[in-house]
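S.K.: Provided below for reference: sequence and predicted model.
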Amino acid sequence: MKLAYLHGIPQAKGSIRNNNADFFVEEVMHFDLDGQGEHLWLWIEKDGQNTQYVAKQLAKIFGIAARLVSTSGMKDRHAITRQWFCLPWPIKKDIPVIQVPGAKVLEQRRHGKKLKIGTHKTNRFKIRVRLSDYVEDELETRLQKIKALGVANYFGEQRFGKYGDNVEQACKMFSGEINVRDRKLKGLYLSAARSELFNQILNHRIEHNLFKPINGDAFVLNGSHSYFVESQIQPQTLDRFAQGDILLSGAMFGDGEPIVQGEAADIENNVLSQYPQLTDGLIAENLKQDRRALQLPIEQLSWTFEQQDTDAYLSLNFLLPAGCFATSVLREIVQYEDESKKNANTTEQR
């Protein structure tokens, strides 16, 4: 199912990931490493490799179990990315030579704590889009609107697996057709199921002109995971929404009473009722209700139009909260083809 656009279908057309350098992602940490301790942190730039592959290679080099190599999150394979890897390593023990195909260590530091999933709060993106059909004035106007209002905070296609079938696999798991013993794989299927429900709620609100505060909504504070529910929308709430201080939210479905009330609850229940296999399965797995912003404000968004030989490019720079998807931003700017699906521009095939 195609998902609705917050700003209407873009008129511009183009392609992304024409090579790995066109899609750059970098973690942004909110603290400095203390320079001491038993945990070795490695700041690694990888080109055409996925995070798990690099982690496994580090484990082999250091002679430790792969589970001991930690990261804050997964990064794109078809891109150039920079992220921290962490592993336990005694201070007095020599650090081996690190050589991993498609990856290089830019910095190594000691720290007193292990790197855990979700430690970083922000990702920095530098993306180059090759434009094939566009009107610069129209695209400039659209970009200004997106800079002011943000985009729909859909979960991107990466959330649904390499072949886009994680929701289907989740349904098979819920029905007992398949038995998933691997905890990590099971977590991916559960995550995909919740993400699908969230995307459908967001899609419904845009399609039915409900992307605005309504009675019973739960509002997320911008830049925070905190939220509050307002049974009757007040004028000051509308002002805060217009200023971007608070954001609309949608259900990350799970067991328990709905967080939203009244009209907002009716809207979400109407959507969720269409997916009983997913909702029943998530309840059976004892996942709890939570909220996620329906809106995605884009920090420090800037852009330039460039010409290279006969090709036109749009270069974008922006910051996104961890857990949000650059493709959700790109889809509102340009109708794009992902060239990485045609060309495996990697140093190793797996």
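M.R.: Great, that's in hand. Note that this is a predicted model, so its numbers are computed, not measured. Residues are numbered from 1 along each chain as shown.

S.K.: From now on I want contacts and neighbour counts done on CA atoms only, so please keep to that.
M.R.: Will do.

S.K.: ends of stretch 240-253, how far apart?
M.R.: For stretch 240-253, the first and last residues are 26 Å from each other (C-alpha to C-alpha, to the nearest Å).

S.K.: any residues touching it, and which ones?
M.R.: For stretch 240-253, contacts defined as C-alpha atoms under 8 Å, 6 or more residues apart in numbering pick out 194-195, 197-198, 201-202, 211-213, 217-222, 268, 279, 282, 287-295.

S.K.: Please repeat the previous calculation with a cut-off of 6 Å.
M.R.: Where contact means C-alpha atoms under 6 Å, 6 or more residues apart in numbering, the residues beyond stretch 240-253 that reach it are 194, 198, 218-222, 289-294.

S.K.: among the residues you listed, which are in helices?
M.R.: Of the positions in these, 194, 198 sit in helices, assigned by DSSP state H.

S.K.: Return the members of the contacts of stretch 240-253 classed as buried.
M.R.: Using 16 or more other C-alpha atoms under 10 Å as the burial test, the contacts of stretch 240-253 include 194, 198, 218-222, 290-294 as buried.

S.K.: got another, please set it beside the one above:
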Amino acid sequence: MKQSPYPVEQLLGMQYYVCDTEGVQGLLRQDAEDFMVHEISNEVKTSEEPSDKYLICRLEKKNWELQRAVKEIAKILGVSHRRISWAGTKDKHAITTQLISLYDISETAVQNIRLKDITLTPVGRSGQQLSLGDLQGNRFEITIRACTPDNLEERVAQINTCVGTGVPNYFGIQRFGVQRPVTHLVGKQILLEDYKEAVRTYVGFPSEGEPESNAAARRAYLSDNDPKAALETLPVQMRYERAILHHLAERPDDYEGALKSVPPKLLSMFVSAYQSWLFNMGLSHRIQEGYALSKPAPGDRVIFQTGKTDIVGDKNAGQAEVLIKRGRAHICLEMPGEKTVPTHSTSEQLITSLMEADGISYASFRKAGEMTGMSFKGAVRRISLSTSVESEVCDDTVRLSFSLGPGQYATTICREYMKADPTRMI
């Protein structure tokens, strides 16, 4: 076990590495080609029947955020972006390949699309659209450059072993905002129904990594609370902040309405980020207590391949350990939501105490669901992430190849190798 020395990781709950080996440091995503993501899709039954309303296409993109790419494609086709769906969201600063489905669109229309660094290839038609989570996982080809060269190959081999055994399945920094990790703080204020403070946090909280002119504009808004003045200084690229401010300029003090001017998915992500922060903090607490990621402790929650969960006690501890070793069960933590769930482990008890200290209850998630139009039922998440990694070391460059399941972060794996400042991973 090794503690992270980076304040931002400490604040976001990503407090430990399990591998004591010194990290390779280095730089991730120097070029888009350094981070390649290939979706491992579920089998999609395609046909040539025109009655099948969904056109399935392979989307290849470079340095495109998925939502923006979809909106540009929809704009060219002259349809609503809601007619396009996908199984998983991919990284922006990368080269990615995945399937998308387009409702009632012809192959000819798609073949006429011309967008820089985007290729859209029809692969057939289907009677069903793709849905989030409808994939087996992703295959990653990652290059880490400018690594510290001393004993590099030996260090990589040692970390390969650690990653094969299991590393903390933290939510990565991208869940909280890569440049400005404040989404969980906004989510906290939404849960508290303090919409004014949620707006002030999202619009006004400056980041050390952003241009000083932007940071100054944010600080000015915190100081004078004047949306019209802020609109004059905030750059047009900050479209969500500006949408909030435009609403406030027209309807002063309607902070709830201002928050609702951003897309519902973004609004719900604020609350989800707070849930993610709680998970990270609970997981770090478990590691700090000295419990192994792969060995169940009394009160641990385990999830089976069927999706059912159970609590580890004296009677079933041995059986749970055997199932975990065989990969048929996994230790997990409950991320709280609107449904009250009894806690048994010290990690889940810590999560509950953090909520109580913030003044947040299970009912808070129900009210946040009503406000955002989403549901926050809570979920269980595995505490460890493991994969078999193929590695290659050449001078000061490390190349990694591995596969992960849905909802698992490649940067969580890279973090264990690099042990670098998070800003070098974005």
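M.R.: Good, I have the coordinates. Fair warning: this is a prediction, and the values are worked out from it, not measured in the lab.

S.K.: Could I get the TM-score for this pair?
M.R.: Taking TM-score structural alignment, normalised by the length of structure 1 as the basis, the two superposed chains have a TM-score of 0.86; 334 aligned residues with a C-alpha RMSD of 2.5 Å.

S.K.: Turn the buried ones among the contacts of stretch 240-253 of structure 1 into a markdown table, columns for distance to residue 90 of structure 1.
M.R.: Written out in a markdown table, the entries for those read as follows (distance: C-alpha to C-alpha, whole Å):
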| residue | distance to residue 90 of structure 1 |
| --- | --- |
| 194 | 40 |
| 198 | 44 |
| 218 | 48 |
| 219 | 46 |
| 220 | 43 |
| 221 | 42 |
| 222 | 41 |
| 290 | 40 |
| 291 | 41 |
| 292 | 40 |
| 293 | 42 |
| 294 | 45 |
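
S.K.: Relative to residue 7 of structure 1, which of the residues you listed is nearest.
M.R.: When these are compared for distance to residue 7 of structure 1 (C-alpha to C-alpha), residue 294 wins out at 14.0 Å.

S.K.: who's in contact with that closest one?
M.R.: 153, 248-250.

S.K.: For residue 48 of structure 1, state which of those is nearest.
M.R.: The shortest distance between residue 48 of structure 1 and any of the contacts of residue 294 of structure 1, using C-alpha to C-alpha, involves residue 153 and amounts to 26.3 Å.

S.K.: how about the closest one, what's its partner in structure 2?
M.R.: Residue correspondence, TM-score structural alignment: residue 153 of structure 1 in this structure matches residue 169 in structure 2.

S.K.: Touching, that match and residue 384? I think so.
M.R.: Yes - Residue 169 of structure 2 sits in contact with residue 384 when judged by C-alpha atoms under 6 Å, with a separation of 4.6 Å.

S.K.: between the two, who's got more neighbours?
M.R.: More crowded of residue 169 of structure 2 and residue 384, by other C-alpha atoms under 10 Å: residue 169, with 22 against 19.

S.K.: Okay, that one and residue 273 of structure 2: tell me how far apart.
M.R.: Using C-alpha to C-alpha, one gets 15 Å for the distance from residue 169 of structure 2 to residue 273 of structure 2.

S.K.: Ok, residue 400 of structure 2 next?
M.R.: Counting by C-alpha to C-alpha, the gap from residue 400 of structure 2 to residue 273 of structure 2 is 28 Å.

S.K.: what about these two, which has more around it?
M.R.: Counting neighbours by other C-alpha under 10 Å for residue 400 of structure 2 and for residue 273 shows that residue 273 has the greater number, 25 against 21.

S.K.: List the contacts of the alignment partner in structure 1 of that one.
M.R.: The equivalent of residue 273 of structure 2 in structure 1 is residue 192 (alignment by TM-score structural alignment). The contact partners of residue 192 of structure 1, taken as C-alpha under 6 Å, 6+ apart, are 160, 166-167.

S.K.: For residue 336 of structure 1, state which of those residues is nearest.
M.R.: Looking at the contacts of residue 192 of structure 1 and their distance to residue 336 of structure 1, the nearest is residue 160, at 18.8 Å (C-alpha to C-alpha).

S.K.: number of nearby residues for the closest one?
M.R.: Based on other C-alpha under 10 Å, the number of other residues close to residue 160 of structure 1 is 21.

S.K.: Likewise for residue 133 of structure 1?
M.R.: Using other C-alpha under 10 Å as the criterion, residue 133 of structure 1 is surrounded by 13 other residues.

S.K.: what's the answer for residue 34 of structure 2, then?
M.R.: Number of residues near residue 34 of structure 2 (other C-alpha under 10 Å) recorded here: 21.

S.K.: Skipping its backbone neighbours, what lies nearest it in space?
M.R.: Nearest non-adjacent residue to residue 34 of structure 2, counting by C-alpha to C-alpha, 6 or more residues apart in numbering: residue 143, 4.7 Å away.

S.K.: contacting residues around residue 83 of structure 2?
M.R.: Under the criterion of C-alpha under 6 Å, 6+ apart, the contact list for residue 83 of structure 2 reads 102-103.

S.K.: Which residue of structure 1 sits opposite it in the alignment?
M.R.: Match for residue 83 of structure 2 (TM-score structural alignment): residue 68.

S.K.: so how far does the longest strand along structure 2 sit from its counterpart in structure 1?
M.R.: Among the elements of structure 2 assigned as strand by DSSP state E, the one spanning the most residues is strand 135-147. Average distance between strand 135-147 of structure 2 and its aligned residues in structure 1, after superposition and using mean C-alpha distance after the TM-score superposition for structure 1, equals 1.4 Å.

S.K.: going on from that strand, what's the next piece of helix or strand?
M.R.: Scanning forward in sequence from strand 135-147 of structure 2, with DSSP states H and E defining helices and strands, the next element found is helix 152-165.

S.K.: List the buried residues for that following helix?
M.R.: Counting neighbours by 16+ other C-alpha under 10 Å, one finds that the buried residues in helix 152-165 of structure 2 are 152-153, 155-157, 159-160, 162-163, 165.

S.K.: Stretch 11-28 of structure 2 too?
M.R.: Within stretch 11-28 of structure 2, the residues that qualify as buried by neighbour count (16+ other C-alpha under 10 Å) are 12-19, 21-28.

S.K.: Looking at those, which are in strands?
M.R.: Checked against DSSP E, those include these in strands: 16-17, 25-28.

S.K.: In JSON lines: those residues, plus distance to residue 418 of structure 2.
M.R.: Output for those, formatted as JSON lines (distance: C-alpha to C-alpha, whole Å):
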{"residue": "16", "distance to residue 418 of structure 2": "13"}
{"residue": "17", "distance to residue 418 of structure 2": "10"}
{"residue": "25", "distance to residue 418 of structure 2": "4"}
{"residue": "26", "distance to residue 418 of structure 2": "6"}
{"residue": "27", "distance to residue 418 of structure 2": "8"}
{"residue": "28", "distance to residue 418 of structure 2": "9"}
